[in-house]
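**Q** Give me coordinates for this.
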Amino acid sequence: MSDATPSTLETLAYPWQQGDWQRVKQLLSAGRLPHALLLSGPAGVGKLRFGRAFASLLLCESPQQVACGQCRSCQLLASGSHPDFREIAPEEGKRQIAIDQVRTVQQFAAQHAHREGGRKLILLHPAEAMNHFTANALLKTLEEPAGTTVLLLLSHAPSLLLPTIRSRCLQMSLAAPEPAAARQWLGQQLGDAELADTLLSQTGGSPLAARALYETDTWGRWQEFDVGLDNVIEQKMPALQLAEKQQEVDAELVLDWWANRLMAVNRHLLAGDKLPGGGWERWHGMSPTAVYELLDDVVRSRSQIRRGVVLNKRLLCESLILRALDLLAATPA
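**A** Model (predicted):
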C-alpha cells in the first residue's frame, strides 16, 4: 500500500486530484506551462505522487490524459535511469537538501535534453528543506532557466520559502480531499471504515498522512504516549521515565504527538470539538492561551529540528511533560 519509489513510474494522480490534474493539463494544452511550478498543500494530500505523475506526462513521447507507460521515455523513467529527469530530496538520514545537490541541478539544467525537442524535469521536495544558501543557489536556475527545463517544487509550507523563490514560480495549491472521498479511499486501503475515520480525525482529513500513521505504527506510539502521560498525571509513573521512553524514538515523532494533541485540545476549548482519548479529558478546563503557548513552543522546536538544528532530546521531552503537569496543576478541577 506504500507509494511508489522515485524509480517507479507514476502516471496517475489520486482520485481526489482530478480537478487539479485538469488544471495542469489545461496549462499544457494552452502552451502556458511555466518553467517553474510550485505545488503546495498540507502534508498527506498526495503532492509527491501528483508531481511524479505530471513529470511522467511531460516526459512521455506519446502522452494522452496521462503518460502512456510504454514509450522509451516511460520505460527509462520506470527503471530510474531517465537522463532528463532528476528528483531532489534530502539524502537518507538528513533533514535538509544539501547545496551540492542544488549545484548538480544547475549543471543538469544547463545541458540539452537527450531527446530532440524533449524536456528536462527537476522534481524537488520538500522545497522548505532548503536553507538560505541552498535556496539562493537554486535562484540562479530559476532566474536563468534553460529553454526545455521544467522545475516542479513541492512544499508543505510555502510561506517558509524565500519570497524570491515563490515569485519565480507559478503557484498552485493542492487541497485535501472532501471528507467523504478521503473516508472512502482510506477505508478501502485499510479494510476498516471505523479505523479510517479515527485516523482521519487525527490528521485533519489528510488520507495519506492517516495511512502513514497506521503503516509506520506512529498511531500505536501516540497511543502509548497517551497512556504514559496519563500514568504520569495519576502518579503511576515518574515523569522522567516517560521522557526516557520518548527519547528512544525520533524527536519529530514525539513533537508531532504533542502538536496533534494540543491542537485537538485547543479546538475543543475554542469550538467544542471532541477531545482525544487517553486521559486528555482532564484538559477540559484549561486556559486556551496556556495551551496555545505550549503548542507554539512545540511547533517552534519541530521547525528547528526540520531545519537541522540539534536539540537535546532528553531535556526537550522532560520540559514538555513537566510544563504540561504545571498547566494541569494550575487548572481548576
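**Q** going forward, measure contacts between C-alpha atoms and count neighbours the same way
**A** Noted.
**Q** tally of neighbours for the nearest residue to Cys68 once chain neighbours are set aside?
**A** Among residues not flanking Cys68 along the chain, Ser62 sits closest, at 6.1 Å (C-alpha to C-alpha, 6 or more residues apart in numbering). Close neighbours of Ser62, defined as other C-alpha atoms under 10 Å, add up to 16.
**Q** one more to put side by side:
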Amino acid sequence: MSEPQHAYAWQMTQWQDLQRLISAERLPHALLLAGPSAIGKLRFAKALVSYLLCESPGDLAACGQCRSCHFQGEAAHPDFKEICPEEGKRQIGVDQVRSLQHFSAQHAHRNGGRKLVLIHPAEAMNANTANALLKTLEEPASGTLLILVSHSSSQLLPTIRSRCLQLSFGIPRPEMTESWLRDYVGDQSTAQRLLAETGGRPLAARQVFEEDGLASRERFDKGLIALVDGQRSPLQFAEEMLDADILQVLDWWVARLLSLSRHQLADQVLTAESWQRFKAVPSVSVIQGLERALKLRASFSRGVALNKRLILESLFLEWTQLCQNRAVS
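**A** Model (predicted):
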C-alpha cells in the first residue's frame, strides 16, 4: 500500500478553503481546479479524492490504512472514476463521459459515502464530449462530486464553468518551490535556473531536468542564432527541429518570448543571455508571438491535427523577418 498523496506545500491555501467547505457540509456537486499547467493541480485533485473517500481522514490527507484507502491503492475503488485521454490519444472520448450517467446512478459502496469523478485535462473534451458532460452537470446525481482539472479554463464552455465552483491556482512563490526542487535536483542554482526557464512552474521544472531539457533549449537557442545570422534558412531550421517533440519546442519558444516580454516591459533579467540581441524586436510583436505560441501549444496538447512542419516554418520565417526589419545582429 503506497502512502496517501498530500497536496503540495504551496497549495495549502486552496486545501484549507476546501476543508472549510467540507466541515460545513457545503461542497458543491462540481469543482473546477483551474490554473497554469505543471503546478500540481492533478496531485491536489487526487489528494482530495483520497481524502473524501477515506473512512478516517486526518487534517491533511487520507489515513492510508482503512479499507477505502486500500481500494484506492489497488486502483480499484468502486466509488471513484477517472476520465482522461486514453493511451495514445490526446482527447477525451464522448463515450467516456457518457459512462458517467451509469456510474452516478449506482449507490455508493459505503453507506452515506460519495461517488467521485476526476476529469483531466478538462479542455481535452471536444464539443460533443463537452455537451455530454454538460448534461451530467445540469442534472447532478445526489452524492456525486465531479472534479475537473483545467490548464486553460477559458477554453471550456461557459455553461460548464458556470456550473462548477472554481478553485484558482497561480504560479507558486519561488521561496515555496525552490527548496522542494533543490532537494530533487541536488543544487540550488540549478533549481533556480530550472524555475526561471519554466516560468516558476515546479513540475515543469522537474520535467525539464529529467529530460535534460536545459541542454535541448541551449541547442534550440544556438540554432535560432544561426538562423538570424543567415547561416541557415527558416525552412532548414524547421527541418532540424522536426525530430524534437513539438510541445518541447513550443515550451522553449513560449519561455523565451515570455522572458523577452518581461525584460522589455519590466526590465527583468533575460533567461537566456543569447536573446539580448532580440531586445529591439517590437514588444507588441513579441506579445503577439507569445499569444500565438500559447494557442498552438494548447491545440497540440488537445490533439488537434496541425502540420508540425508548416507551423515551425511559419514561426521561424516570421521571426527572421522581424529581426531583419529591426536589423538585429
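**Q** what do we get in the second structure for the residue nearest to Cys68 of the first structure?
**A** In the second structure, Ser62 of the first structure lines up with Ser56, judged by TM-score structural alignment.
**Q** Enumerate every residue touching that match.
**A** Ala62, Cys63, Cys66 (C-alpha atoms under 8 Å, 6 or more residues apart in numbering).
**Q** same question, Arg161 of the second structure
**A** Leu32, Ser153.
**Q** again, only using 10 Å
**A** Ala30, Leu31, Leu32, Leu134, Leu148, Ser153, Ser154, Gln155 (C-alpha atoms under 10 Å, 6 or more residues apart in numbering).
**Q** tell me the secondary structure for the third one?
**A** For Leu32 of the second structure, the assignment made with DSSP: H, G, I helix; E, B strand; the rest coil gives strand.
**Q** Counting neighbours, what do you get for it?
**A** Using other C-alpha under 10 Å, the number of residues around Leu32 of the second structure comes to 23.
**Q** That one contacts Ser154, correct?
**A** No. Under the contact definition of C-alpha atoms under 10 Å, Leu32 of the second structure does not touch Ser154, with a separation of 11.7 Å.
**Q** Show me where the stretch 51-200 of the second structure has its helices.
**A** With helices called from DSSP state H, counting those that start in this stretch, the stretch 51-200 of the second structure shows them at 67-73, 94-105, 127-138, 158-162, 174-185, 188-197.
**Q** Reduced to three states, what does the counterpart of Val304 of the second structure in the first structure come out as?
**A** Taking TM-score structural alignment, the alignment pairs Val304 of the second structure with Val309 from the first structure. Here Val309 of the first structure is recorded as coil under three-state DSSP.
**Q** And Val309 of the first structure, how close does it get to Asp230 of the first structure?
**A** Separation of Val309 of the first structure from Asp230 of the first structure (C-alpha to C-alpha, to the nearest Å) stands at 30 Å.
**Q** before we move on, back to that, residue contacts, the match of Val304 of the second structure?
**A** Arg95, Ser301, Arg302, Ser303.
**Q** whereabouts in the second structure does stretch 223-230 of the first structure align?
**A** Residues 218-225 of the second structure are where stretch 223-230 of the first structure aligns, with TM-score structural alignment as the criterion.
**Q** The matching stretch: average distance to aligned residues in the first structure?
**A** Once fitted to the first structure, stretch 218-225 of the second structure is off its aligned match by 1.2 Å on average (mean C-alpha distance after the TM-score superposition for the first structure).
**Q** and that stretch, which residues are buried?
**A** Neighbour counts over stretch 218-225 of the second structure (16 or more other C-alpha atoms under 10 Å) mark Phe220, Asp221, Gly223, Leu224, Ile225 as buried.
**Q** Which of those residues lies at the shortest distance from His77 of the second structure?
**A** Of all those, His77 of the second structure sits closest to Phe220, with 45.0 Å by C-alpha to C-alpha.
**Q** In contact with the closest one, which residues?
**A** Phe220 of the second structure neighbours (C-alpha under 10 Å, 6+ apart): Leu214, Ala226, Phe237, Glu240, Met241, Ala244, Val249, Trp252, Trp253.
**Q** Mind doing that once more with 6 Å?
**A** Contact analysis of Phe220 of the second structure by C-alpha atoms under 6 Å, 6 or more residues apart in numbering lists nothing.
**Q** Could you check how far His114 of the first structure is from Phe108 of the first structure?
**A** His114 of the first structure is 11 Å from Phe108 of the first structure, by C-alpha to C-alpha.
**Q** swap in Arg261 of the first structure?
**A** Distance from Arg261 of the first structure to Phe108 of the first structure, by C-alpha to C-alpha: 44 Å.
**Q** Please identify which helix or strand holds the residue nearest the centre of the second structure.
**A** In the second structure, the residue lying closest to the centroid (C-alpha atoms, centre = their mean) is Ser37, at 1.9 Å. Using DSSP states H and E, Ser37 of the second structure maps to neither a helix nor a strand.
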